[in-house]
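In: sequence below, structure please.
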Amino acid sequence: IFIILTLSCAYQCKKSNKGTSTENGNEASRRNAHPMADVTIDSAQTKKYLQTYRERQELALGIKRFYTARNYKVAWVAEKGPIPHAEKFINRLEHADTDGLRPKDYRIDELKNLVDKARSSGSDEDITNLDLLLTTEFSRYAAQLNSGITRFEKEETGWLVKVAPTNYDSLLNVVLTDNSADPFVKVEPDHKEYAQLKKALNAYRSFASSGGWPLLSGITKLKIGDTSEQVVKLRERLTMTGEFRTGAANFFNPKVFDRYLEIAVKEFQTTHGLDPDGVVAGKTLTALNKTVNERVQQMMVNMERWRLMPKKFTPTYFLVNVPEFKLHVYDEGKEAFNMRVVVGKEFKSTPIFSDKLEYIVFSPYWNVPKSITLEEVLPAMEKNPNFLNKMNMEVVKGWDPKKAMVVNASQVPWANIEDERFDYWVRQKPGKNNPLGLVKFIFPNSNNVYLHDTPNDYLFNQVRRDFSHGCIRVSDPLHVAKFLLKDKPQWTEQKIKEAMNKGEEQYVNVTKVPVYILYFTTWVDNEGKLQVRDDIYGLDKALAARLGA
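Out: So this is what the prediction gives:
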C-alpha cells in the first residue's frame, strides 16, 4: 500500500509540475512574441475612455494627439512592465500638496492597483488601462500645476492676464524622455518666484505640523521697555520666522521688551508692508496673530497665481504688484528699477490684466469720466457758471481725443448725458494741476487704465497707497519716460522735461513693452525673506474658496 501511495503522489506531483511548466512557458513565449511595449490601444477605446469624465474631455485633444503620434502604442510600459516614470509620477501625485495641490483630486489608488495588475498578469487589457489612466492623470496634473486649477474661471476670479495655451502632450513627451531623478519637475511653472514660494510653503507646513507659533493674547500694545509674559511669546514667534536672531535674548529677564526685540519687530513690519515703528499694536498685532495655516493658505493662493502666468517673460517688461503698491521695471531679464505707485481704492479697484505699452502722452488732457461729470462737475457748474474756467476745463465733442472739437458748454444737451450716443466730454487742459500730471503712459485696454504722473506727490509717502479711481500713479514719471525712450537718442532728458511742461499735448510712439498688472500678497524677495501684504481687494479669500484651500 505504501509503495502504491508513493508512486501515486510522485505521478501527481510530476503531472502538476509539468502543467505549471507548460503554463509558465506559454506566458513567457507570449511575452517574447508580443512584448508589453508593443501593446497598442484601440482608437475607439481611447475615444470612449476620454468621454467618461468632463476633465478628460477638456484634455482629450492633446491625449488623442499624443497617442496618434505614437501609432497608439503604449507609452508608460516597456518590455518587462511599467517604466520607472510610472512610479515616479504616482509618487508625485501622492505629494501634490507640496505644490499646493490636493492629492485626493487624483486617482492614485486606481493607478497603484493597475500597476500591480500589469506586473502580475501583463494582460493587454491591464496594460492599456494603465497607460490610458497614467496619460490622462498626467494631463490633469500638468494642466493644474502648469496652467492653474482655476484656468477656466478667469472672469470669475478677475485674473485677466493673457497666456498662451500649453500642449500637455508635448510636455509629456519631454518628461518621458528625461531619465533624471525627478523628470516631473519640468511640469512646474518655470518662475523662480514659484519655486521660492513652494519652499516657503513646505517650511510653514513644518511649523504647522509642530503646533504652529504662539499667538499673543490679553494685550493691545507692546513696546520697548514693557515687561510681560506676552513678550516671551513674541520673541518665540519672531524666532520661528527668522526676524529674531537666536542668542539676542535678554538674559536678565526674558519678559522684557528690549532693543533686540524692537529690531526684530521692525523687520517683521517691513516685510509685511507696515510702518516700521517697532511697536506691537493695531495692524502689527493682527499680522502677528495670523495663524500658520492662514499663511499656508495665502501661499497656496499666490502659487496658483504664478500657475496662471505666462510661461516666460520677455526680457523687457513692466510689472505692477497692486497689493505692494509698487512698479517693477525689468530690462534684459533683470530688474532695472522700481518705484512706488498709487492704485485704485477697493470700490474703484485696479483691474488685474496684461497688455502692451504703446505710446506716451506728454502734457495730457484729462478726459473726465462721465460718472464724475454727472456726480460732481454738473452740480458744480449749476452753482458756479464760471466753474469750468476756474478748473481749467473745457467741453469737447467727439470720441477721438485727437479730433475732438471744443464747444460752448451752454449749448450741450446735458439731460442726455447717460445716453450711449452722447458724445460730449468735459476735459481738463494740460497743466501742473491736471490729475494726470505732466505725462501718461498708454497700453490700450478695455479697462481704460494706464500709468500716469500726479500733482499729489505727498500720497507716495503713505504706507498704504490705494487712493485712485483705478489708474496707476507713478512716483517718478521722468524715469519711466527716459527708459521707454532710451532707443530714441533725440529724446534727451532735457527734451522730455520740455515736453512734459510745454502745456501742449504730444503723442510719442515707443517700442511696445508688455505690462502686467498683478496681485501677489506674498512672495520671497531677493534676500530670501518672505514678504506679506494685505489682501486689499479681498481677492485672496475669493480664490482660496475656489481652490478649496
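In: can we go C-alpha only for contacts and neighbour counts from here?
Out: OK.
In: ok, Ser349 touching Val343?
Out: Yes: Ser349 is in contact with Val343 according to C-alpha atoms under 8 Å; the separation is 7.5 Å.
In: find residues that contact each of these two.
Out: Residues touching both Ser349 and Val343 (C-alpha atoms under 8 Å, 6 or more residues apart in numbering): 469-470.
In: which one's more surrounded, the two?
Out: Legend: neighbour count by other C-alpha atoms under 10 Å for Ser349 and Val343, higher for Val343 (29 against 18).
In: who are the packing partners of the helix or strand that contains the more buried one?
Out: Assigned by DSSP states H and E, Val343 belongs to strand 334-344. Packing contacts for strand 334-344, counted by 3 or more C-alpha pairs under 8 Å, 6 or more residues apart in numbering; DSSP states H and E, involve strand 326-331, strand 466-468, strand 472-474.
In: let's see this one next to it:
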Amino acid sequence: MHKNGKFNNHFKILAVVSIVLSTAVFGFSAPSTGQYMAPAAEDAQGGKPSFLMKTSLGSALSAGRVGKAKFHDSKAMQVYYSTRENRPYWVGDSGPTGRAEKFLEILEASWTHGLNPRKYHTDEIRGMIEHPNMMEKAELELLLTDAFIRYARDLSGMRISPEAMKLDMKDWRAPMGSEDVLGFLAEGKSFDRVIKDIEPKSPTYKKLQKELVRLAQEDVGAYEQHLPIVFGGLMRPGWGHKAVPKLRDRMGLKQPEKNKMVYDDELAAAVMKFQRENELMADGVIGDKTLQLLNRTKHDKMLQLIANMERLRWSEGEKPDRFIVVNIPSATLWALDQGRVKLEMPVIVGSPWRRTRSFSTEVTGVRLNPKWTVPPTVKIFDIVPKIQEDPNFLVDKGMELIKGYGSEARTLDPSSIDWNTISKAELSKIRFIQTPGEHNPLGRVRILMPNEYNMYLHDTNHPELFDKPERAVSSGCMRMKHPEKVASFVMDG
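Out: From the prediction side, this is the model:
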C-alpha cells in the first residue's frame, strides 16, 4: 500500500459498446511479404504461367480493375504476383481449382459474419466458375485475390472510420494491411488453414454467429403482424387503451369476450414474465424500454447480432489472463480470470447527454477514500449554478478551491470569487477538490485506470440509484454496485 490509500496492480480493463461478455481473439500471425514466393501445395497447375496468363494478369493489374470491379490494392497485388513470377493461386491449366470453388462458398456465406457477399464479387466469380472461359482465367484469378484481401481485412478490424463514431483508433483494431493479408497465401499452407487463420476465433463470436444463422432460418413470428404497439406514454395494469388487443396478441393470449381494451391481470402477468426474462423491473408498467423490446422484430434481433459481431472484430486480439469488461448498453460489469467470470454486477453509466466513452486501458491500482477532482463539464454546468443559488454550497459539500500546482498551489476563499461573472477561462485555472467522506460522489473506492476521457470505475454515495430500471444517469464515469468486490479482484491479481 502506498500513501493516499493507493494500491498498485496492473491488468487490463475494457469498456466496450457491445451486448456481449467477452471480446474476440483472432490470433493472427501474418507472414511477411517475403513469404509469398512459390505456390501453395494445393496448386494444381505447376510450372510457369502461360504467356496469355502472364500478359492478362499484367494488363488487369495495371488497369487496377476487372470490368467494373476495382481492386482494393492493386499495388500489393502486383508485388504479390511479381514475387510468385505471375503464377496463379486460384486457377490451374484447366480452369478454377477446388480452392477457388471452396472460397466462393465461403464468400457466399459471409453473411453469417454480418458481411455483404456482393462486396466480394460473388456474382462475377460464380458466373466465371460455372461458365469457364479460358480467356477469363486471369480475370477470375484477380477477382478472387481481391476478394480475399477484402474479406480478410473486413474480418480483422474496423471497417468504418473511428472518427465518424468519435472513437480513438488506438483503442481498436485496425484492419490488416493488404501485404499481410496476401502473406497468408504462402507456400505449404492448406487453404483450410488459411481460412481458419483469418476468421475470428472467440467462443462468444461463434455463439453470436450461430444465433444469427438460427434466426435467419427461423420463420417470422406470427406476432410481428401486430407490431408496432404504440401507447403514447406509460401504460399501467388496469388502464385501458385501444392498443391493448395488439399487446394481448403479442403476448400470445386469447382475446376476452368483454373489456378487450383493458390491461387486465392476466395480461399484466404475461408482461411481468416478459420483463423478468429481459432483465427489466417486473412491475407490469410498460415504459419506453419494455415497449422497445416488445416491438423488436426478427430483423431487429439479427441487426443487433451483426452489430455486436462487428464490435467484437474491432477489439484487440490478445487478452490478458485477467481483465474487466464494462458493457455500456446493458450497464453491466464482468471481471474475468482465465476465461471464467468471477464477478458480474450492475453499474451506472453515462447519461445520453454525457455518455460513457468506449475505450481500453490498464488498471494501475485502487485508491481508498479518494478525493474527487471535479471534471470541467460538471464544474461548469452543475457546480457553478449551485454556488450561484447557495453561496455555502462548497463548504457544505466539503469542496476546496485550489489554484496552481506544487509549491505555487494555494487555496482560494469561495467568497472572494464573483460566481455570477466568472469566465470559463478563469474557471479552468481553479481545481474543485472534494474531500473524502459521505458527501463524496466517488464513495469509498476508486479504480485507477488512466485514460484521456478522465473516466473511471468508482463507488457512489447514492446506492439507491441501482434500484431504478434506468441506470444511464452519470456524467460519464462508471459507478459500481459492489466496489469492494472489484477492488479485491484487482488486488488478488
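In: TM-score them against each other, please.
Out: Between these two chains, after superposing, the TM-score reads 0.73 (TM-score structural alignment, normalised by the length of the second structure); 434 aligned residues with a C-alpha RMSD of 4.4 Å.
In: quick check, central residue of the second structure?
Out: Central residue of the second structure (C-alpha atoms, centre = their mean): Arg311, 3.2 Å from the mean position.
In: give the aligned equivalent of that one in the first structure.
Out: When the first structure is aligned by TM-score structural alignment, the residue opposite Arg311 of the second structure is Arg305.
In: same deal with Arg153 of the second structure?
Out: Match for Arg153 of the second structure (TM-score structural alignment): Ala143.
In: show me the strands in the stretch 1-150 of the second structure, by range?
Out: 6-16, 65-66, 69-70, 91-92, 95-96 (DSSP state E, counting those that start in this stretch).
In: need those strands in JSON lines (columns: distance to Ile160 of the second structure and mean neighbour count).
Out: Converted to JSON lines, the strands of the stretch 1-150 of the second structure look like this (distance: least, C-alpha to C-alpha, whole Å; neighbours: other C-alpha atoms under 10 Å):
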{"stretch": "strand 6-16", "distance to Ile160 of the second structure": "17", "mean neighbour count": "19"}
{"stretch": "strand 65-66", "distance to Ile160 of the second structure": "23", "mean neighbour count": "18"}
{"stretch": "strand 69-70", "distance to Ile160 of the second structure": "19", "mean neighbour count": "14"}
{"stretch": "strand 91-92", "distance to Ile160 of the second structure": "32", "mean neighbour count": "20"}
{"stretch": "strand 95-96", "distance to Ile160 of the second structure": "33", "mean neighbour count": "21"}
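In: re earlier: which bit of the second structure covers the strand holding Val343 of the first structure?
Out: Under TM-score structural alignment, the match for strand 334-344 of the first structure is residues 340-350.
In: ok, the residue mapped onto Met491 of the second structure from the first structure - how many residues close by?
Out: Applying TM-score structural alignment, one finds that Met491 of the second structure aligns to Leu485 in the first structure. By other C-alpha under 10 Å, 19 other residues sit near Leu485 of the first structure.
In: so how far is His272 of the first structure from Leu485 of the first structure?
Out: Leu485 of the first structure is 35 Å from His272 of the first structure, where distance means C-alpha to C-alpha, to the nearest Å.
In: what do you get for Glu79 of the first structure?
Out: To His272 of the first structure, Glu79 of the first structure is 56 Å away according to C-alpha to C-alpha.
In: now Val342 of the first structure
Out: 18 Å.
In: the more surrounded of the two?
Out: Val342 (30 against 22).
In: check the contact between the more buried one and Asp476; I expect there is one.
Out: No: taking C-alpha under 8 Å as the definition, Val342 of the first structure is not a contact partner of Asp476, at 11.7 Å.
In: hey, what's in contact with both of the two?
Out: Between them, Val342 of the first structure and Asp476 share no contacting residue, judged by C-alpha under 8 Å, 6+ apart.
In: quickly find the element holding Thr284 of the first structure.
Out: helix 282-288.
In: check the mean deviation of that helix from the second structure.
Out: Mean deviation of helix 282-288 of the first structure relative to the second structure after superposition (mean C-alpha distance after the TM-score superposition for the first structure): 3.5 Å.
In: what is the subsequent helix or strand relative to that helix?
Out: Next element after helix 282-288 of the first structure (DSSP H and E): helix 292-307.
In: may I see the buried residues of that following helix?
Out: 292-293, 295-307 (16 or more other C-alpha atoms under 10 Å).
In: residue in the first structure paired with Met111 of the second structure?
Out: Not Met; residue 111 of the second structure is Trp. Trp111 of the second structure maps onto Asp97 in the first structure, by TM-score structural alignment.
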